[in-house]
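okay, here's the prediction I keep looking at, along with the sequence it came from:
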Amino acid sequence: MIFQENVASVVIAVMPLESSVTLQQIFPLLNGTYSNHGKMFLNNKKVESAVAVTSYTLEILPDGCSNSLITTVYLLHNWRQKRGLEQVGDLVNTLEQVLKTNENTVFMSMNGTGRAGTMLAFFQAMAQVQKGKEVNPEETMEKLRAERCGVVDNAEQYGTVHKAMAFWFKNKSNSAETQKIV
């Protein structure tokens, strides 16, 4: 699906060892390594690591195809299952990078739709602001819940969307008053 839909960014929220499926089963984790998944060749071109985010630049090449796709996988590894994020700075910075690419993006969690939906709700709010539209987070999340059950499924995840929006607005604002409030 990633190749078929020409996805440039994949954002995964996971805590280490919380899933029966390891990341190594999905893609090669070390720089310069490769793996085959069925008829797909995956080559890890670059790994960049920070405290709470690791990014992997992957080359994806289906068997018999000469054009590869470069996809960046962002791994947010400080997000506990069924919880919100305590520190939203890494989420905001990651989604800002993704928003700048203006390409197809996948948000996923290794366990359910709550964290993926939280990222999607925040990303959708960011996209609306970029287009100059007014953002109503409650309405945005209601629309997402109508489409996908379990999206932003608890108060902590709902709070994460609001904290991330406040942090993002604070970073974008030059106003001293806004800096004090947020």
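Happy to help now that I have it. Numbering: from 1, shown residues only.

every contact and neighbour count from this point should use C-alpha atoms.
Fine.

please name the nearest non-neighbouring residue to residue 153.
Spatial nearest neighbour of residue 153, excluding adjacent residues (C-alpha to C-alpha, 6 or more residues apart in numbering): residue 114 at 5.5 Å.

put this next to the first one:
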Amino acid sequence: MAQPQAPPPQPTVVQGRNAVTPEVEAAMADFVKTTLAKGVAGLRKEFAEIKVYTATEYKFEAFSNANNIPKNRYKDVVCLDGSRVVLNLNVPPESDYIHANLIKLEGLDRSYIATQGPLEGTIPDFWRLVHQESATSVVMLCKCIEDGKNKCAQYFPDANAYKNYGCMFVNNKKTEAGTAGEDKLVIHTIEALPEGCSNSTVVKLLQMNDWPDRGVPEKPMSVLRMIRAIPTGICVIHCSAGVGRTGTVILIDAIIHRLLKGQLCNVKEMFQTLRNQRASAVQAESQYVLIHTCVLEYIRAKLPGKYRESALQFAEEVKNAKMI
């Protein structure tokens, strides 16, 4: 009598909805090994070498146009022509310019639109962008005022209130705190539509309040929880300039998506690809190190017990580095 065949090996049991396949586990193992081999000192050295990288096609004529200059928050943060989002809603009489770039990275299932924190005069443009692109979410990574400086205009109404911004009607239908309020994440449900239009766009606006400018949050897990809360579809994401904190989140999300597909990640190359679409993305070495810290933390949570010591070791190394 033939002996019954042994059942096929089962993928590693993990927290979350999906099991980790051998390919995914191998990709994660490679990321852990590469990151630990470089260490914090190696990552800081790597960032020092690539922080001056500029796009292969570094053109920004729309940014420099005299009519558009008042729409730019910072003179030294350009908006690349090759990936900029061209507005068409209510054009003319409105301008087609907004300081925003469409970001697409290999392996990343969603598209990001990286933009600056709106100025008072560009709030209508921001909501035209959201509606035109049928965005499903907006991520706000800054406060309106930080260290006494204006970083972003208050571009949406208070809870259960509505307001007109230029040709756009914006209604804040609901406001709620995030996970137990511990991450200082506030989630707004916002409806936006042009005047005279019956088809509205409803977005989840995720407002993260504990991320300092050019710095990093105290708890990497708060960043991962925020990313997990972003719905599928197009996400409009901004901080103040729309490059530092904004680029950091996009890279973390892209790396995680690639790892979950079993794809190896060369973070340096992904960083350069991102900068080819959004100039100056990821501004500080602490942000570059945070990218690796968050991904290690994600892997630790996804494979309980296997990489706990590695993640803790790296976190301690980051703490001892005392990066600003």
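Nice, I can see it. Computed from a prediction, not measured in an experiment: that's the story for all the values here.

overall similarity of the pair, as a TM-score.
The TM-score (TM-score structural alignment, normalised by the length of the first structure) is 0.88; 177 aligned residues with a C-alpha RMSD of 1.8 Å.

from residue 150 of the first structure, how far off is the residue nearest to residue 153 of the first structure?
Distance from residue 114 of the first structure to residue 150 of the first structure, counting by C-alpha to C-alpha, to the nearest Å: 6 Å.

the two: who's more crowded?
Taking neighbours as other C-alpha atoms under 10 Å, residue 114 of the first structure and residue 150 compare with residue 114 leading, 25 against 16.

surely the more buried one is in contact with residue 156?
No: under the criterion of C-alpha atoms under 8 Å, residue 114 of the first structure makes no contact with residue 156, lying 10.3 Å away.

do a quick rundown of the helices in the first structure.
For the first structure, applying DSSP state H gives helices covering 89-101, 114-130, 137-147, 155-172, 176-181.

mind putting these in a markdown table, distance to residue 64 of the first structure included?
Below are the helices of the first structure laid out as a markdown table (distance: least, C-alpha to C-alpha, whole Å):
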| stretch | distance to residue 64 of the first structure |
| --- | --- |
| helix 89-101 | 28 |
| helix 114-130 | 33 |
| helix 137-147 | 36 |
| helix 155-172 | 42 |
| helix 176-181 | 54 |
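
tell me the most buried of the ones you listed?
helix 114-130 (a mean of 22; mean count of other C-alpha atoms under 10 Å).

report the contact partners of the corresponding residue of the first structure for residue 306 of the second structure.
Counting by TM-score structural alignment, residue 306 of the second structure lines up with residue 177 in the first structure. For residue 177 of the first structure, no contacting residues are found, by C-alpha atoms under 8 Å, 6 or more residues apart in numbering.

please tell me how far residue 177 of the first structure sits from residue 130 of the first structure.
Separation of residue 177 of the first structure from residue 130 of the first structure (C-alpha to C-alpha): 22 Å.

again, but for residue 170 of the first structure
For residue 170 of the first structure, the distance to residue 130 of the first structure - C-alpha to C-alpha - is 15 Å.

and residue 14 of the first structure, by the same measure?
28 Å.

so residue 42 of the first structure touches residue 63, yeah?
No: contact criterion C-alpha under 8 Å: residue 42 of the first structure and residue 63 do not qualify, at 10.7 Å.

what about those two, which has more around it?
Higher neighbour count among residue 42 of the first structure and residue 63: residue 42, with 22 against 11, using other C-alpha under 10 Å.

ok, now which ones touch the residue nearest to that one when sequence neighbours are not counted?
Computed as C-alpha to C-alpha, 6+ apart, the closest residue to residue 42 of the first structure that is not its neighbour in sequence is residue 60, at 4.9 Å. Each residue near residue 60 of the first structure by C-alpha under 8 Å, 6+ apart is listed here: 3, 40-43, 68-71.

the same query, at a cut-off of 10 Å, please.
2-3, 34, 36, 40-44, 67-71 (C-alpha atoms under 10 Å, 6 or more residues apart in numbering).

any idea what it aligns with in the second structure?
By TM-score structural alignment, residue 60 of the first structure lines up with residue 192.

ok, residue 123 of the first structure next?
With TM-score structural alignment as the criterion, residue 123 of the first structure matches residue 253.

ok, residue 105 of the first structure next?
In the second structure, the residue paired with residue 105 of the first structure is residue 235, using TM-score structural alignment.

my guess is that match contacts residue 137, does it?
Yes: contact criterion C-alpha atoms under 10 Å: residue 235 of the second structure and residue 137 qualify, at 4.8 Å.

if we can go back for a sec, contacting residues for the match of residue 105 of the first structure?
Contacts of residue 235 of the second structure by C-alpha under 10 Å, 6+ apart are 102-103, 110-114, 130, 133-139, 203-205.

strands - which of these land there?
Counting by DSSP state E, the contacts of residue 235 of the second structure place 102-103, 112-114, 137-139, 203-205 in strands.

including distance to residue 268 of the second structure and neighbour count, could the residues you listed go into a markdown table?
Below are those laid out as a markdown table (distance: C-alpha to C-alpha, whole Å; neighbours: other C-alpha atoms under 10 Å):
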| residue | distance to residue 268 of the second structure | neighbour count |
| --- | --- | --- |
| 102 | 20 | 19 |
| 103 | 17 | 22 |
| 112 | 19 | 24 |
| 113 | 21 | 26 |
| 114 | 19 | 29 |
| 137 | 28 | 26 |
| 138 | 27 | 25 |
| 139 | 24 | 23 |
| 203 | 32 | 23 |
| 204 | 31 | 21 |
| 205 | 30 | 23 |
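
ok, back up a step: now, of the contacts of residue 60 of the first structure, which are buried?
3, 34, 36, 41-44, 69-71 (16 or more other C-alpha atoms under 10 Å).

export those residues as JSON lines, with columns for distance to residue 136 of the first structure.
Formatted as JSON lines, those follow (distance: C-alpha to C-alpha, whole Å):
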{"residue": "3", "distance to residue 136 of the first structure": "33"}
{"residue": "34", "distance to residue 136 of the first structure": "43"}
{"residue": "36", "distance to residue 136 of the first structure": "43"}
{"residue": "41", "distance to residue 136 of the first structure": "42"}
{"residue": "42", "distance to residue 136 of the first structure": "39"}
{"residue": "43", "distance to residue 136 of the first structure": "40"}
{"residue": "44", "distance to residue 136 of the first structure": "39"}
{"residue": "69", "distance to residue 136 of the first structure": "35"}
{"residue": "70", "distance to residue 136 of the first structure": "34"}
{"residue": "71", "distance to residue 136 of the first structure": "31"}
